[in-house]
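**Q** let's see this in three dimensions:
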Amino acid sequence: MIIFDTDMSLGTPGAEIDDGAALIFLLRAMGERVTAVTTTHGNTTLENVVHNSRRLLTYLERPDLLLGRGAAHGLIEEKAWFADWQAGYGETPPWPDETTLPLAVNLIIDTVRAHPGQVTLIAVGPLTNLALAVRLAPNIVPLVRQVVTMGGSLAENPEPEFNAHCDPEAAHIVLNASWPLRLIGLEITNQVQFSRADFAALPDANPALALLKAQADGWISRVESMGWGYGGCALHDALAVAAVFDPSLFEWRETAVSVTLHPENQRGITRAAPHVGSLVETAVSVDVARCRELIWSNIAR
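**A** Below is the predicted model:
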């Protein structure tokens, strides 16, 4: 069983596309295992994340999946980190639905308790929902099968990665909860790139792929303007899904990971700290060709 925790911004014009690509990949590769999608702050407002998630699940013909309303801001800070980017965003089209959503944290806790040892949590945004679950119900930790998260960076000269920077306290709690956890950092995900030509070749008939295709060009232009690359982009969050589908794509190393909480300009920096905290498995390399093929063959079909 899989719960996918996301700050979905596919559907917000100009915003990042990798959450959407990851969910498309997940539902096509392991759709029968997915139990719920939970939403969190991060790439855009929580309301936008909810609208975007509902839209994409409908496009993917999975409106039956449980959808949880998660945290609107970090555990301590209420700053909307996406606001630094929002000048380049368009208005998110609403997705009308009057259904009252369960709280994400309750959905996580209740599902894990009902299915001990069976639930994998794939977290691809700030880790606030998972941290709240740990704090409210610490007895679920040994009941979780595995946590797989895209976040942080263990590069030699690290800067704060966005997910960790949005809620460093949550990242600290989750990385030290002593549950089976695999972490795929930015220095790994950046190695697996997808080009404008890849996205341009996507079929238009499927509305989910049409949305991904339409938003990809603007996001790649944003990547280029930031000096992060040229002619393509990484689909960071899709690698967390790949790690669940086929862990052999990665080389893993066990270490503890520290999260810097202060000073302000260093909040969210992650470092390998072998003698401090709980041990987690961190990806130290990826088979780029195999990983890229796995992701794209599922998305593009």
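
**Q** only C-alpha atoms from now on, for both contacts and neighbour counts.
**A** Noted.

**Q** please, which helix or strand holds the closest residue to Pro63 other than its chain neighbours?
**A** Nearest non-adjacent residue to Pro63, counting by Cα to Cα, 6 or more residues apart in numbering: Leu57, 5.3 Å away. Using DSSP states H and E, Leu57 sits within helix 46-59.

**Q** go on, His165?
**A** Using DSSP H and E, His165 maps to helix 162-166.

**Q** now that helix, how far from the centre of its chain.
**A** 11 Å (Cα atoms, centre = their mean, to the nearest Å).

**Q** immediately after it, which helix or strand?
**A** Where DSSP H and E defines the elements, the next helix or strand beyond helix 162-166 is helix 168-175.

**Q** who's in contact with that next one?
**A** Residues outside helix 168-175 that contact it (Cα atoms under 8 Å, 6 or more residues apart in numbering) are 74-76, 126-128, 130-132, 134, 164, 181, 256-261, 267-268, 278, 280.

**Q** likewise stretch 144-153?
**A** Here stretch 144-153 makes contact (Cα under 8 Å, 6+ apart) with 112, 116-125, 159-164, 179-187, 236-237, 239-240, 243-244, 268-271.

**Q** restricted to strands, list those.
**A** Counting by DSSP state E, the part of these found in strands is Thr120, Leu121, Ile122, Ala123, Leu181, Arg182, Leu183, Ile184, Thr270, Arg271.

**Q** what is the neighbour count of the first one?
**A** It refers to Thr120. Using other Cα atoms under 10 Å, Thr120 has 22 neighbouring residues.

**Q** what do you get for the one 5 residues further on?
**A** A total of 27 residues lie near Gly125 under the criterion other Cα under 10 Å.

**Q** re the thing from before, now tabulate the ones in strands among the contacts of stretch 144-153 in JSON lines and tack on distance to Leu143.
**A** JSON lines is the format used below for those (distance: Cα to Cα, whole Å):
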{"residue": "Thr120", "distance to Leu143": "10"}
{"residue": "Leu121", "distance to Leu143": "12"}
{"residue": "Ile122", "distance to Leu143": "15"}
{"residue": "Ala123", "distance to Leu143": "17"}
{"residue": "Leu181", "distance to Leu143": "13"}
{"residue": "Arg182", "distance to Leu143": "16"}
{"residue": "Leu183", "distance to Leu143": "19"}
{"residue": "Ile184", "distance to Leu143": "22"}
{"residue": "Thr270", "distance to Leu143": "26"}
{"residue": "Arg271", "distance to Leu143": "27"}
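
**Q** next up, for comparison:
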Amino acid sequence: MSDTHKLIVDVDTGIDDSLALLYLLASPEAEILGIASTAGNVPVEQVAANNLNWLALCGAPDIEVALGAREPLVIPLRTTEETHGPQGIGHAVLPDSGRKRSVRTATDLWVDLVREYPGQLTGLVTGPLTNLALAIRREPDLPSLLKRLVVMGGSFNYPGNTTPTAEWNVSVDPHAAKEVFDAFSVVPAHRRPIICGLNVTESIEMFPEHVRRLAEAAGSTPEEIISPDDGPDVRSSASNSVIRHMSDAIRFYMEFHREYDQGFLAHMHDPFAAAVALDPSLATLKPATVDVETESPLLIGTTVADWVGHWKREPNADIAVSTDPAEFFDRLVHRVGNYARVVG
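**A** Next comes the predicted model:
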């Protein structure tokens, strides 16, 4: 846990992507070398703006934020403002950072960083895999140059959240996901990608009590209470600016989950993947050969795992199959709460 992890983070920010960034910023062992923005939850220009604005709000260093793919490789882009709000950050309205995007593209960022830090860089992707697929086309040795890849995506022996069988990130660009999983078939077992799918991430259920604990850890006042009885115009009055904006974002996410009969909660898919990128022992992993359906109109975007070797192909991924959500939230509250106390 004390070793430094050099990271490239590829996101479609996004409410839970936002909290994943905060988790990494709050983790002393995380060194973010670059942030690649991709279209997904919202269009890519808004994703990049969200990244820059979160960095500025936290007083973070000028981490390079690169603009990535505007469209998936083959199919048209779908965004999900109904899930994440018109700007991708729920009810939150972040101050304009005034910071500038990188002159490099996200593809250039991926390729340049893996070449600069061969065998040292961990890639974390919490959005569609478009940027990474394009980078691999540019640098076919990228999977071997990367220390490890962690992906939030897919769903294994578990329903989808976008179609009956497909998870959002993969369904946005299934062709990119297939290219990436195929490309990583060459890496040795100890460097296989770690895949955090819905089968685990939907157990990471954030409730209002978690937000209250975060605010308490940050020393924010008054007590931060998100209530299902609040009206649609209620906003946080937290004294801590990080907590205030984070709470307004999460409130929207909880309202969305309730609207779709999942309860007044929020699935924190991406912060969990960020935590696993820093400490894989947080999840129980099981090797499998993963492929993605790209042709069937009924099943497009479905991730299929061969656990027992039916395809006679070596495993190309380690799939997270279980975790301890309470342990994850203890880490989240401690790290992000204390970080917000200092910067907010």
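
**Q** TM-score for this pair?
**A** TM-score for the superposed chains, counting by TM-score structural alignment, normalised by the length of structure 1: 0.90, backed by 291 aligned residues with a Cα RMSD of 2.1 Å.

**Q** wait, isn't Tyr288 of structure 1 in contact with Val192?
**A** I think there's a mix-up here, since residue 288 of structure 1 is Val and not Tyr. Yes. Here Val288 of structure 1 lies in contact with Val192, judged by Cα atoms under 8 Å, at a distance of 5.7 Å.

**Q** the two: who's more crowded?
**A** Val192 (21 against 16).

**Q** counterpart of that one over in structure 2?
**A** By TM-score structural alignment, Val192 of structure 1 lines up with Ile204 in structure 2.

**Q** can I have the buried ones of the contacts of helix 168-175 of structure 1 as a ChimeraX selection?
**A** ChimeraX command restricting these to the buried ones, with burial defined by 16 or more other Cα atoms under 10 Å:
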select :74,75,126,127,128,130,131,132,134,164,181,256,257,258,259,260,261,267,268,278,280
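
**Q** let's see which of the contacts of helix 168-175 of structure 1 end up in helices.
**A** Under the assignment DSSP state H, the contacts of helix 168-175 of structure 1 contribute Thr128, Leu130, Ala131, Leu132, Val134, Ala164 to helices.

**Q** how about the nearest residue to the aligned partner of the fourth one in structure 2, chain neighbours excluded?
**A** Residue correspondence, TM-score structural alignment: Leu132 of structure 1 in this structure matches Leu134 in structure 2. Spatially, and ignoring its direct neighbours in sequence, Leu134 of structure 2 is nearest to Thr107 (6.3 Å; Cα to Cα, 6+ apart).

**Q** run a quick neighbour tally on the one you found.
**A** Neighbour tally, Thr107 of structure 2, other Cα under 10 Å: 23.

**Q** surely it meets Ser37?
**A** No. In this structure, Thr107 of structure 2 is not within contact of Ser37 by Cα under 8 Å, at 10.0 Å.

**Q** what sits in contact with each of the two?
**A** Residues within reach of Thr107 of structure 2 and of Ser37 at once, by Cα under 8 Å, 6+ apart, are Gly68.

**Q** look at Thr38 of structure 1 and give its secondary structure.
**A** Secondary structure state of Thr38 of structure 1, per DSSP: H, G, I helix; E, B strand; the rest coil, is strand.

**Q** how close does it sit to Leu65 of structure 1?
**A** 10 Å (Cα to Cα, to the nearest Å).

**Q** those two: which has the busier surroundings?
**A** Neighbours per residue, other Cα under 10 Å: of Thr38 of structure 1 and Leu65, the larger number sits with Thr38, 28 against 14.

**Q** name the helix or strand for Phe13 of structure 2, please.
**A** No Phe there; residue 13 of structure 2 is Thr. Going by DSSP H and E, Thr13 of structure 2 is not in any helix or strand.

**Q** and it? What does it align with in structure 1?
**A** Under the alignment (TM-score structural alignment), Thr13 of structure 2 maps onto Met8.

**Q** hmm, that match is touching Asp19, no?
**A** Yes. Contact status for Met8 of structure 1 versus Asp19: in contact at 5.3 Å, counting by Cα under 8 Å.

**Q** which one's more surrounded, these two?
**A** Neighbours around Met8 of structure 1 and Asp19, counted as other Cα under 10 Å, are more numerous at Met8. The numbers are 35 against 24.

**Q** so the equivalent of Val150 of structure 2 over in structure 1, which state does it fall into?
**A** Counting by TM-score structural alignment, Val150 of structure 2 lines up with Val148 in structure 1. Under three-state DSSP, Val148 of structure 1 falls in the strand class.

**Q** can you count the residues close to Val148 of structure 1?
**A** Per other Cα under 10 Å, the neighbour tally for Val148 of structure 1 reads 23.

**Q** next: Gly59 of structure 2.
**A** The local packing of Gly59 of structure 2 (other Cα under 10 Å) involves 12 other residues.

**Q** ok, and the closest non-adjacent residue to Pro126 of structure 1?
**A** Computed as Cα to Cα, 6+ apart, the closest residue to Pro126 of structure 1 that is not its neighbour in sequence is Asn163, at 4.4 Å.

**Q** counterpart of Thr323 of structure 2 in structure 1?
**A** When structure 1 is aligned by TM-score structural alignment, Thr323 of structure 2 is paired with Val286.

**Q** its match reaches Asp246, doesn't it?
**A** No. Counting by Cα under 8 Å, Val286 of structure 1 stays clear of Asp246, with 11.3 Å between them.

**Q** what span of structure 2 is the longest helix belonging to structure 1 aligned with?
**A** Counting by DSSP H, the longest helix found in structure 1 is helix 207-225. Alignment of helix 207-225 of structure 1 against structure 2: residues 241-259, by TM-score structural alignment.

**Q** distance from that stretch to structure 1 after superposition?
**A** On superposition with structure 1, the mean distance recorded for stretch 241-259 of structure 2 (mean Cα distance after the TM-score superposition for structure 1) is 1.3 Å.
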